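Colleague: Here's my sequence, what's the structure:
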Amino acid sequence: MKRKPLLFFVLFTTCMALLFTGESPFASAANLDNVRVALLIDNAAIPAVTVDSKTGIVVNDSSGLKLFEESANTTMRVSPDQSYLMVKTSDDLMDAQQVSQHLSQNQIKNEILKAGRSFQVIAGPYSNEVKLAADKNKIVQQMGYTPNTKGRLRLDLGAVGSLQSALDLAGQLTKGGIDAYPVILTVEGKIQHRVWVGNETSKDTLQDIQDSIHNRFPDLASRMTVANQNQPYILLKDSVYGSNTITHLFFSSQLTLILEQSNPGNNSGLTLVEKDNRSYRGKIEFSLYKGAHTVVNELPLEEYLYSVVGSEMAKGWPLEALKAQAILSRTRVTSAGLKYGIAHVTDTVNDQAYYGVKMEGEDTRQAVRETAGLVVTYQGKPIETLYYSNAGGQTAVGKEVWGNDLPYIQSVSSEDNAPEKSAIIWYHIATNDGKVGYVRSDFISLTTEKNAAGFSYGLVNTSDLNFRSGPGTASHQIMDKLAYGETVVILEQVREDNPYSWIAGPYSGIELQQMLKADRPIESLQVTERGPSGRVMEVKANGKTVQVKSPDAFRTLFKKGNTALRSTLFEIDQLGRFTIQSANAQQESSSGLPLYAVQDPAEQSVPILVNNMIALGNEQKVNVLTQNAAFLFRGNGYGHGMGLSQYGAKKMAENGYDYRQILSHYYQDITIE
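Modeller: Below is the predicted model of the structure:
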């Protein structure tokens, strides 16, 4: 079974205190009934969250008071009641949609609100005034619109008898050209329904609205007061969602909003569109925490683990491996405390992956049930449950990763190479015009002919074949297209990048200069120290030691775009350097082309002006000689390498080991209880 990308991760955030201080930041594992998972915290990138439910949605406050409910097969949107930008108002939906699309293309979060017969394109809301100002300037300078800033100053038309009465009154005002909205407040544990008018930033514009109401709706004038924003409330607006109109709830900073399924028994969960349409068991809580829009999923511990095990490993993996993962994941979350103030963990690999109901399977639920309550301890305290995708054959000790060893984590062998065995074969090829790169082997038909150096020829058997810088599509760029029938030279065959083996680069000296912030292009790059598992602990560039906070930081240091090295278990091939051995056994090194060819001792030597030249080194290893220094990383493993290798656990389970044996292999002298 092909390994999912979500398994390729590095978990380190919670272990830093222990690794650098030698002291555990955790108390003993506590009984934890419910887990609070931050799905969105301190992040302005998702100002509004869209929630779907097949069974209906109940909206409560933190005391359990029911504020609002919508029926089955419903969608609603939720965001804090904060400042936003009114970009354009139009009576034409298509026009509004075009403006919305234009904003999205410029990476500005926006939506369309429906107000009577008009459509309002808004950007935001914004918890950060600096971000609001930056987007406003971008909209004016780059897009040509003139947005108005909208705020939270409003007029209150007083209490009405029901939500329907509030909807009716707000609709009457909106038809008259005045923005008005139903509001649900909680006052001393009871619900009030009111109608508020306006979204203003100054008392002057609020006065203009008040004058307008006096003129148009004189019977409402005596009811008007300035709305009290310093109380728990939700304000209801209509939002355009595809071809439908849905309710958008804007909640106040004083209110914690909790959404639940109307019928939670079917476990379909609430779906959050902006979280990759993932569905979650339990409650979804919305609040402002430290001024930022925060979304927390609260659910029972064991139900949380159903998904974590499937997210960190995969449904269909051997049961004993899933059990080992369940115990480690339980240990991690029960030891965390309220790490984020409002939540125990996040849903990301900074803690442990948690991707909702769809990652559950009957086997992941069984693994959790059959290990219920079990955690891993060392000398009575929870261990740091460090795990990762693939060890590359040998696990790491602490000094190879973050600098400090842990007594229960030693370097042990790990049978991880199954992903490499099943990976697609790619060919490392050379074209007739001197380009060197990689193509998938199934798009090349081998011939019986070979060149003078013994390399086989192949023919491209498809049109517009992507010719890449490395063996894979995820991180290797397309260098060129090859035509049907084109002849290429097969230099070697390699496996497609996989969790066990991979290639990164090649990176030019200038690219490495930028990565390392060096004062000149990198001409030499060498590994000068390795740890017990073979992982890189020191690198020298241009003869100088590269400074990093910890050895594991080499992975993110050698990063191009969003692609970092998968592990620190790597070799560096310097493509622009070669060694020539003369007839008298003396050796001479060179840092780049050209080579010089001499046809006759009496003739002057001439340079061979080819950008890429193929050379065979020791053990028939293929080397590409380049005009300038270039560096290729060849590595094994995926992740930091400390503790349990998930692929290693999978193989041990396939070989008949149980979860206790698996855990005791990767963590020494531990207790599982």
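Colleague: going forward, measure contacts between C-alpha atoms and count neighbours the same way
Modeller: OK.
Colleague: just the strands in the stretch 51-200 of the chain please.
Modeller: For the stretch 51-200 of the chain, the strands defined by DSSP state E, counting those that start in this stretch cover 57-61, 66-70, 74-80, 83-90, 110-115, 118-126, 148-150, 153-160, 180-187, 190-200.
Colleague: Let's verify Glu588: helix, strand, or coil?
Modeller: strand (DSSP: H, G, I helix; E, B strand; the rest coil).
Colleague: Please provide the structure for the following sequence as well, for comparison with the first:
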Amino acid sequence: MRKVLVIGLLLTAVIYILPVFCGLLEQEEPLSIPQESVAADAEITESPPAEGEQTVTDESIVANGEITVLVDGEARTMKLEDYVVSVVAGEISPDFPTEAIRAQAVAARTYALYKQKTGRPAQHEEADVCDDPAHCAAFVDLKTEAAARWGEQADTAQDVIRQAVEDTAGQVLTYEGEPIVAVFSSAAGEKTERAVDVWGSDIPYLQSVDSPGGEACPKYYDAVVLTADEIRERAAKTLPSADLSGDPSGWFKASERSEAGGIVRMKFGGVEVKGTVMRTLLGLNSTNFTVKIDGNTLTFTTTGYGHGVGLSQWGAKYSAEQGQTYDEILAHYYPGTTLTTISTE
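Modeller: Take a look at the predicted model:
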């Protein structure tokens, strides 16, 4: 549905505002975690489309097999499947179960195709997508970065990632015949967030669903400690109309939470502010937070890591460990969508 695609396009500038994948270490590329053991699935075989899956050749959703990517400021045209390999390498650990990696591959491919079809943004008019996870998605050039990323396990890690992409080659998620805005984040809370609660636009397939397993993420629970003066300094730049005089206990009023627990909007210094704005202002892992005030020291405790909409990577890990297949995982996190096979040649 074109309307849904247009609405979704408006979200892309903020979809990846903060890192989506939960790392065990702080890194410049926080969409990866150090590897302790990587095991490839030697029994993977190709299979025909499952029952309920479509094979589509309609011109409206068939890719031309290539995509232009802005990498380190340089526009590169490459095969779509090669791009998906680089995104999966940046977005999810090869240590995760195979079915979770396959789910990530489909989501990454779908999002790339969606971006390509909706037109190049002002941020990079020379390319369909970029390597900035704050705008599009993470990107790892395996030719130059694999060894530094995974050390002695680099070959095995690459094999796992490439196999997952190959197993799902050409598969995307569609809604009413169009590729969806297949957003994902590291670890949702007990439920995923609705798009309307995070970005203000209701997307039929981005609704709140149960998402167990996120608590395994090392950053699922986190705390940020700030002084009253630090908050005043930050707010002065982005929310100058907020009245942050007096005792901090009077700053936070009338918060509205989503079904998943995230703050949709709240009164901050007498000004109504969106939860996403507060998350950015305070440097929090999610909008699902509480505050404890001790004099001039404020402690913000968060649950979940990322915006929480769509696929939860740690939720996918848990689901795969419980025996679910990647198509079942995708159907759960993007309800009402269809797994579609397109031509990428």
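Colleague: just to revisit the earlier point, so of the strands of the stretch 51-200 of structure 1, which one's packed in deepest?
Modeller: Of the strands of the stretch 51-200 of structure 1, the one with the most neighbours on average (mean count of other C-alpha atoms under 10 Å) is strand 118-126, at a mean of 24.
Colleague: so that strand corresponds to what in structure 2?
Modeller: Strand 118-126 of structure 1 corresponds to no residue of structure 2 when matched by TM-score structural alignment.
Colleague: ok, back up a step: columns distance to Met642 of structure 1 on top of the strands of the stretch 51-200 of structure 1, output as a markdown table?
Modeller: A markdown table is the format used below for those (distance: least, C-alpha to C-alpha, whole Å):
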| stretch | distance to Met642 of structure 1 |
| --- | --- |
| strand 57-61 | 43 |
| strand 66-70 | 47 |
| strand 74-80 | 40 |
| strand 83-90 | 46 |
| strand 110-115 | 43 |
| strand 118-126 | 40 |
| strand 148-150 | 51 |
| strand 153-160 | 54 |
| strand 180-187 | 51 |
| strand 190-200 | 53 |
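Colleague: So for Met479 of structure 1, which of the ones you listed sits nearest?
Modeller: Nearest to Met479 of structure 1, of all the strands of the stretch 51-200 of structure 1, is strand 110-115, at 36.5 Å by C-alpha to C-alpha.
Colleague: Other residues contacting the closest one?
Modeller: Strand 110-115 of structure 1 has contacts (C-alpha atoms under 8 Å, 6 or more residues apart in numbering) with 96-97, 100, 103-104, 119-124, 174, 179, 237-240, 245.
Colleague: So what does His332 of structure 2 match up with in structure 1?
Modeller: In structure 1, His332 of structure 2 lines up with His665, judged by TM-score structural alignment.
Colleague: Next one: Gln322 of structure 2 from Thr303 of structure 2, what distance?
Modeller: According to C-alpha to C-alpha, to the nearest Å, Gln322 of structure 2 and Thr303 of structure 2 sit 23 Å apart.
Colleague: More neighbours: the two, which one.
Modeller: Thr303 (25 against 9; other C-alpha atoms under 10 Å).
Colleague: need the contact list for the more buried one.
Modeller: Counting by C-alpha under 8 Å, 6+ apart, Thr303 of structure 2 touches Gly189, Tyr220, Tyr221, Asp222, Asn285, Ser286, Asn288, Phe289.
Colleague: Please pull up the equivalent of it in structure 1.
Modeller: Per TM-score structural alignment, Thr303 of structure 2 is aligned with Asn636.
Colleague: likewise Ser201 of structure 2?
Modeller: Ser201 of structure 2 maps onto Asn404 in structure 1, by TM-score structural alignment.
Colleague: ok, now Thr280 of structure 2?
Modeller: Match for Thr280 of structure 2 (TM-score structural alignment): Thr556.
Colleague: got the contact list for the nearest residue to Ile184 of structure 1 once chain neighbours are set aside?
Modeller: The shortest distance from Ile184 of structure 1 to any non-neighbouring residue, by C-alpha to C-alpha, 6 or more residues apart in numbering, is to His193 (4.9 Å). Contacts for His193 of structure 1 were tallied using C-alpha under 8 Å, 6+ apart; they are Ala159, Val160, Gly161, Ser162, Leu163, Ala166, Pro182, Val183, Ile184, Leu185.
Colleague: Can you verify my assumption that Tyr659 of structure 1 contacts Ala321?
Modeller: Yes. Between Tyr659 of structure 1 and Ala321 there is a contact under C-alpha atoms under 8 Å: 6.2 Å.
Colleague: The two: which has the busier surroundings?
Modeller: Ala321 (27 against 23).
Colleague: wait, the more buried one sits on Gly648?
Modeller: No. Using C-alpha under 8 Å, Ala321 of structure 1 makes no contact with Gly648, being 9.1 Å away.
Colleague: Please tell me how far the residue lying farthest from the centre of structure 2 sits from Cys217 of structure 2.
Modeller: Within structure 2, Gly246 marks the point farthest from the mean C-alpha position, 38.2 Å out by C-alpha atoms, centre = their mean. Gly246 of structure 2 sits 37 Å away from Cys217 of structure 2, going by C-alpha to C-alpha.
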